[in-house]
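Student: the sequence and its predicted three-dimensional model are supplied below.
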Amino acid sequence: MKIVIVGSVASGTSVAAKARRNDESAEIIVYEKGPDISYSICGIPYFLGDEVSEISELIPRDKKWFEARYNVQMNINHEVNSIDPVKQTITVTDLTSGAIHEESFDKLVLATGANVVIPDVFNTRYSNVFPVRTMEDTRQIDSFIETNQPKQALIIGAGYIGLEIVEQFTKKGIQSTLLQRGSQIMSSFDPEVAFRVQDYVQQNGVEVHTNEEVSYIHKDESNHIYAVETTSGHRYDADMVILATGVKPNVTLAKQAGLTLGVTGAIQVDKRMQTSHEHIYAVGDAAESYLSITGKPFYHPLGSTANKTGRIAGDVITGGDLEFQGILGTGIFRVFELAVATTGLTEKAARADGWDVEVLYNLKPSKPEYMNGSELLIKAIADRASGRLLGAQIVGKEGVDKRLDVLATALHFKAHVKDLFHLDLGYAPPFSTTKDPVLYTGMALDNAIRHDRSLLSPSELVGNEADYQIIDTRSKKQFNVGHVHGAQHIPLSDLREKAGTLDSKKPTITYCNKGTTGNAAQNILINLGFDKVYNLSGGNKNYQQYLRYLDSAKKK
């Protein structure tokens, strides 16, 4: 059997490695357009910020190593120009010599990856404008910084890569301005969670501007951009411009071959990574995934998924039975000291998909305060009808990755929120609290869904405060500093005595600073016969943060 693979970053090399492990007799040929193989795209920001000292650390394997280890013919600097799906051949150009030849295949795998989305205004080649995708991009950025010592950088795009670049440039002494075309940074998060991160980034000296799209550039005679203007009329000066504008699947060859594309624009594949042609497969960033929670097509390019889909295709082609089980959209990144993570559905996505959701804002320390634990925010989403966990977003300075992976695992196995409380997680004071934030997340959501301990989020309360009887259970000093509009102050210790002064028939909200004492007050009133009592999710702290988010949104 002759297996031909187009592309050799994460998914292509995974196909070749798995196919060889399964079948020693197969002829395996790889074509790669660039000079590098199997490199870490996600590590690029950390090399640019000198956290990774040598670019070679991002390219652990070269052509010679891969050929020797896997007995694979690796052709770098070779571009595949076309596919003939009937004859089962491809045409290839040797970019070094210019020679063109035809190659036959029994099985063809498209690991063509994704391309950076270049805004039209930047379509011309400029001397100081750089995408962030390949090792060649990385070398050019590094060389430019070394030679020109830029003082100001403009980063277009506020997703994971944009924020990671901002962090690294700031640490490097390059003043950074972040422009985002949409109304929020981090579009895969709920807006009020994204605002927390934006606020934090701005506190670290970074200018962040949303609803800004570059419409005009100012350049000198050497094609060097020194400023841009946006559709809103603002001007931003810069010594260099980084395009972190997202990616789109590279489907040029697939379209030419007549392969079916999915609704996301990526190549449509089944669970065995097979395309609409029985002998052609697609993997990695070129292939369409699906969201395992809903079964709907989904596009979330990531190195971990690329490696996984490559392994599956390599196994299937050589007689294996692996099948792709979908993804959750899990992602995590670091910006300065903050870790930011998501998995599964956001509230916004869940509601748009028709779920009746219960929403929890869980503010808890990552470990005991006496061990210098810092606060985590877990925003968790669950289905009210079934009690099934649907998704979570987490922001904090430590312990975020641990909780993310636990919740992603729970989502993969379709856990219900009541299951989370019963997890036997590792505990010792240097690592966690006795009641881990994950356990508390499950307990609070289960209480809301199955035990009438209803939660109300700030988005549901703001503007509707007059519809509720609102009880602030904190100290008088805390109340005077700031409280929910329309709230009356009754400390928890006085609530039983003063409950008779309240209207037990009117919908009531209890709250404290973060949620725990508010829940205790909720229990008291419910047990005293109050008809409907809500606990304000995340307490006054979350409410005040939400007001700041709304105020910021109005100013945009």
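Tutor: Sure thing, it's come through.

Student: when you work out contacts or count neighbours from here on, use the C-alpha atoms and nothing else.
Tutor: Noted.

Student: quick one: secondary structure of the closest residue to Leu345 other than its chain neighbours?
Tutor: Of all residues not flanking Leu345 in the chain, Gly391 sits nearest, at 4.5 Å (Cα to Cα, 6 or more residues apart in numbering). Here Gly391 takes the strand state, with states given by DSSP: H, G, I helix; E, B strand; the rest coil.

Student: likewise for the one 3 residues further on?
Tutor: Put simply, Ile394 is strand when judged by three-state DSSP.

Student: just give me the neighbour total for it.
Tutor: Ile394 has 25 neighbouring residues, counting by other Cα atoms under 10 Å.

Student: you'd agree Arg384 is up against Gly354?
Tutor: No - if you go by Cα atoms under 8 Å, Arg384 and Gly354 don't touch, sitting 11.8 Å apart.

Student: and the helices in the stretch 251-400 of the chain?
Tutor: All helices of the stretch 251-400 of the chain, identified by DSSP state H, counting those that start in this stretch, fall at 252-256, 303-317, 347-352, 400-412.

Student: among these, which is the most enclosed?
Tutor: Using mean count of other Cα atoms under 10 Å, the stretch among the helices of the stretch 251-400 of the chain with the greatest mean number of neighbours is helix 303-317 (a mean of 24).

Student: got the buried residues for stretch 173-187?
Tutor: Using 16 or more other Cα atoms under 10 Å as the burial criterion, the residues of stretch 173-187 that qualify are 174-181, 184-186.

Student: how about residues contacting that stretch?
Tutor: Applying Cα atoms under 8 Å, 6 or more residues apart in numbering, the contact partners of stretch 173-187 are 150-160, 162, 166, 169-170, 191, 194-195, 198, 205-213, 556.

Student: wait, a helix at Lys87?
Tutor: No - applying three-state DSSP, one finds Lys87 to be coil, outside a helix.

Student: neighbours of it, just the number please.
Tutor: Other residues close to Lys87 by other Cα under 10 Å number 9.

Student: please name every helix or strand in contact with the helix or strand harbouring Met74.
Tutor: Using DSSP states H and E, Met74 sits within strand 73-75. Strand 73-75 makes packing contacts with strand 27-31, helix 63-70 when contacts are defined by 3 or more Cα pairs under 8 Å, 6 or more residues apart in numbering; DSSP states H and E.

Student: so what secondary structure elements neighbour the following helix or strand past the first one?
Tutor: What that stands for is strand 27-31. As assigned by DSSP H and E, the chain's next helix or strand after strand 27-31 is helix 44-48. Helices and strands touching helix 44-48, by 3+ Cα pairs under 8 Å, 6+ apart, are helix 135-148, helix 160-171.

Student: thinking again about what came up before, what's near enough to touch the residue nearest to Leu345?
Tutor: 342-346, 380-382, 407, 411.

Student: let's see it at 6 Å
Tutor: Taking Cα atoms under 6 Å, 6 or more residues apart in numbering, we find Gly391 in contact with 343-345, 380-381.

Student: hold the first one in mind and look at this next one:
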Amino acid sequence: MRILVIGGVAGGMSAAARARRLNEQAEIIVFEKGKYVSFANCGLPYHVGGEIEQDSYLLLHSPASLKAELDLDVRTEHEVISIDREAQSVLVATPDGTETFTYDALVLSPGADAIVPPIPGVDLPQVTHLRTVDEARELAARTADAKRAVVMGAGFIGLETAEAFRHRGLEVTLVELAPQVLPPLAPEMSALVEKELRSHGVDVRTGVAATGIREGGDDAAVTVTLGDGAEVPADIVVMSVGVRPNSALAGEAGLELTDRGAIVVDSLQRTSDPHIWAAGDAIAVRHGVTGQVGPVPLAGPANRQGRRAADSIMGRVDEAQPVLGTAIVRAFGLTAAMTGASPRMLDAAGIDYFVVHTHPGNHAGYFPGSQILHLMGVFSPEGKLLGAQAVGPDGADKRIDVLATALRAGFDVDDIAELELAYAPPFGSAKDPVNMLGFLAQNVLNGTTKVWRFQDLDWARENALLLDVRSEREYAMGHLPEAMNLPHTHIREYIEGVKQLAAGRPVRVLCASGVRSYYAHRVLAQHGLDSATLDGGMFTLVEAVPGLELATGAFQPAHA
């Protein structure tokens, strides 16, 4: 049996390595058009920033090491230029000309191509991408003499690149067409990341795109013109505005593609041709929550897809699970992580849901170093977990990993509340943030907690008594102008006063994170008041409502 693999890195090399482990007699040839067949593309920004000092650390394997370890015939700088499905052969451009190879099984792992916006100046030498070892090596070298950089696109790679340049001492402007950085995040979670970027000197420009790049200007190599008329000087410009499936070869061969150009595969990674499989960033996958079909360019799924393709070639049945899109990124001192569907995705898919926010400590509050972890859960009306997001300086990764596992298992709020997670003061709390998310969602579902949300702010201002139950000092530092202050420890003492102030209106309670307002809400509800607690408290409100104006000054007791 001869197996040909087109494309190395994650999907292709996983397929080739797995095929060898399952079949010692197979002839396995890997064609990679670049110079490197197995490299850590997720580590590229960290080499640019100097955290990974040697570019050789990014090279995981070479053709020689793969030959010695797995008896794979790996041919770099070999580009497959056509597929003859009838003859079961491929035409390959080699350094010495073209050559035809026949196959019994063919695996496509061509990856994705960087999107290049159609604007003047993108072909200037100062403009580049960050997708290959050579590009990372070049960027790391150029930072020695550069002073200013512009990064186009504030997705995962864009954020990592901006951080890398700041580590090198460059002035950085980060430009994003969407109204927020990290568009996959909910806006109130993304706002936390944007603040972190700004606090480390990154000039963040959202809701705007570049319209052109020209040489020279303001003592810089190039000038980037933005859609709002602003001009930003730079010595380096990195394009990171997204990727599209590299499916031209598959399309020319007549394989089935989606409307957006991704290669269609079945649950065993087989394409529309029974002798051709595909894996990685070029294929379409089904999202595990929304059911929507499209590419999800992540290394974890690509590795599993390559392994599954090899299993299928060898006659094994290991059907793919839908992809959850679990992802994580570091932005200086913060980590942002997510799994499953966001509210925006669910809106687009027409799926009903509710959201809860909580802001616990990453570990026991009495143990030194406890820091706030911002956690958001998305649930179906019946309480099934649909997605989660976390932002914080520590602990976001393991909470999202737990919730990704819960999502794969189909857990609901009761399952999440009952998860038995490791606890010791340096690592967590007896009520872990994951459990707390479950408790909160349980309370919302069973009616113990009635919540109001940041989307209800205008209504609450017009129709309700706003009751801020933080301390007098917290209230004085910044509060909604309409909100009266009554610390939650005095609610019972002044319950009759609250009733008089409400005068038949609903009471909408708020605090910093939602904990104290929940306590107050339970007291008020059991005294017959129509009360509700602000989901996520002021932590969520100030991030979710841009430009929210807060009043400061003297304590104004609600019972006066």
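Tutor: Nice, thanks for sending it over. All figures in this text were calculated on a predicted structure; none of them were measured in a lab.

Student: how about the helices and strands packed on strand 73-75 of the first structure in JSON lines, adding mean neighbour count and distance to Val80 of the first structure?
Tutor: Shown next, in JSON lines, are these (neighbours: other Cα atoms under 10 Å; distance: least, Cα to Cα, whole Å):
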{"stretch": "strand 27-31", "mean neighbour count": "21", "distance to Val80 of the first structure": "7"}
{"stretch": "helix 63-70", "mean neighbour count": "14", "distance to Val80 of the first structure": "18"}
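
Student: and Arg384 and Gly354 of the first structure? Which one has more around it.
Tutor: Ranked by neighbour count (other Cα under 10 Å), Arg384 of the first structure and Gly354 place Arg384 first, with 18 against 8.

Student: could you measure from that one over to Ile378 of the first structure?
Tutor: As judged by Cα to Cα, to the nearest Å, Arg384 of the first structure and Ile378 of the first structure stand 18 Å apart.

Student: Gly284 of the first structure matches what in the second structure?
Tutor: Residue pairing (TM-score structural alignment): Gly284 of the first structure is matched to Gly280 of the second structure.

Student: next one: Tyr200 of the first structure
Tutor: Using TM-score structural alignment, Tyr200 of the first structure sits opposite Glu196 in the second structure.

Student: residues near Pro322 of the second structure, how many?
Tutor: By the criterion of other Cα under 10 Å, Pro322 of the second structure has 18 neighbours.

Student: hang on, I meant Gly207 of the second structure
Tutor: 13.

Student: what do you get for Met338 of the second structure?
Tutor: 30.

Student: what sits against it?
Tutor: With Cα under 6 Å, 6+ apart, Met338 of the second structure has these contacts: 326-327, 388-389.

Student: and the aligned residue in the first structure for it, how far is that from Ile381 of the first structure?
Tutor: Counting by TM-score structural alignment, Met338 of the second structure corresponds to Thr342 in the first structure. Look at Thr342 of the first structure and Ile381 of the first structure: by Cα to Cα, they are 11 Å apart.

Student: one step back: next, format the helices and strands packed on strand 73-75 of the first structure as a markdown table and append distance to Lys219 of the first structure.
Tutor: Shown next, in a markdown table, are these (distance: least, Cα to Cα, whole Å):
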| stretch | distance to Lys219 of the first structure |
| --- | --- |
| strand 27-31 | 38 |
| helix 63-70 | 40 |
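
Student: can you check which of those gets nearest to Ala254 of the first structure?
Tutor: strand 27-31 (15.6 Å; Cα to Cα).

Student: now the closest one on the second structure. Mean distance?
Tutor: Overlaying the second structure shows strand 27-31 of the first structure at a mean distance of 1.1 Å from the equivalent residues (mean Cα distance after the TM-score superposition for the first structure).

Student: just want the angle from that strand to helix 63-70.
Tutor: 160 degrees (axes from the mean of the first three to the mean of the last three Cα atoms, to 10 degrees).

Student: centre of the chain versus strand 27-31 of the first structure, how much separation?
Tutor: 33 Å (Cα atoms, centre = their mean, to the nearest Å).

Student: against the second structure, where does it fall?
Tutor: Using TM-score structural alignment, strand 27-31 of the first structure pairs with 27-31 in the second structure.

Student: which residue in the first structure lines up with Asp456 of the second structure?
Tutor: So Asp456 of the second structure corresponds to Glu460, using TM-score structural alignment.

Student: then Phe101 of the second structure?
Tutor: So, by TM-score structural alignment, Phe101 of the second structure is matched to Glu103.

Student: how big's the offset between the helix or strand containing that match and the second structure?
Tutor: Per DSSP H and E, Glu103 of the first structure falls inside strand 100-104. Following superposition, strand 100-104 of the first structure is found to deviate from the second structure by 1.1 Å on average (mean Cα distance after the TM-score superposition for the first structure).

Student: how far off centre is that strand?
Tutor: 40 Å.

Student: report the buried residues of that strand.
Tutor: So for strand 100-104 of the first structure, counting by 16+ other Cα under 10 Å, buried means Ser104.

Student: repeat for stretch 506-520 of the first structure
Tutor: Neighbour counts over stretch 506-520 of the first structure (16+ other Cα under 10 Å) mark 508-520 as buried.

Student: what do you get for stretch 267-286 of the first structure?
Tutor: Applying 16+ other Cα under 10 Å to stretch 267-286 of the first structure flags 267-276, 279-286 as buried.

Student: what's the burial count for the alignment partner in the second structure of Leu528 of the first structure?
Tutor: Matched to the second structure by TM-score structural alignment, Leu528 of the first structure sits across from His527. His527 of the second structure has 14 neighbours, counted by other Cα under 10 Å.

Student: got it, and Val438 of the first structure?
Tutor: When counting by other Cα under 10 Å, one arrives at 22 neighbours for Val438 of the first structure.

Student: assumed it was part of a strand.
Tutor: No - counting by three-state DSSP, Val438 of the first structure is not part of a strand but helix.

Student: tally of neighbours for Arg260 of the second structure?
Tutor: Other residues close to Arg260 of the second structure by other Cα under 10 Å number 11.

Student: where do the strands sit along the stretch 451-556 of the first structure?
Tutor: 454-456, 469-472, 488-489, 508-511, 533-536 (DSSP state E, counting those that start in this stretch).
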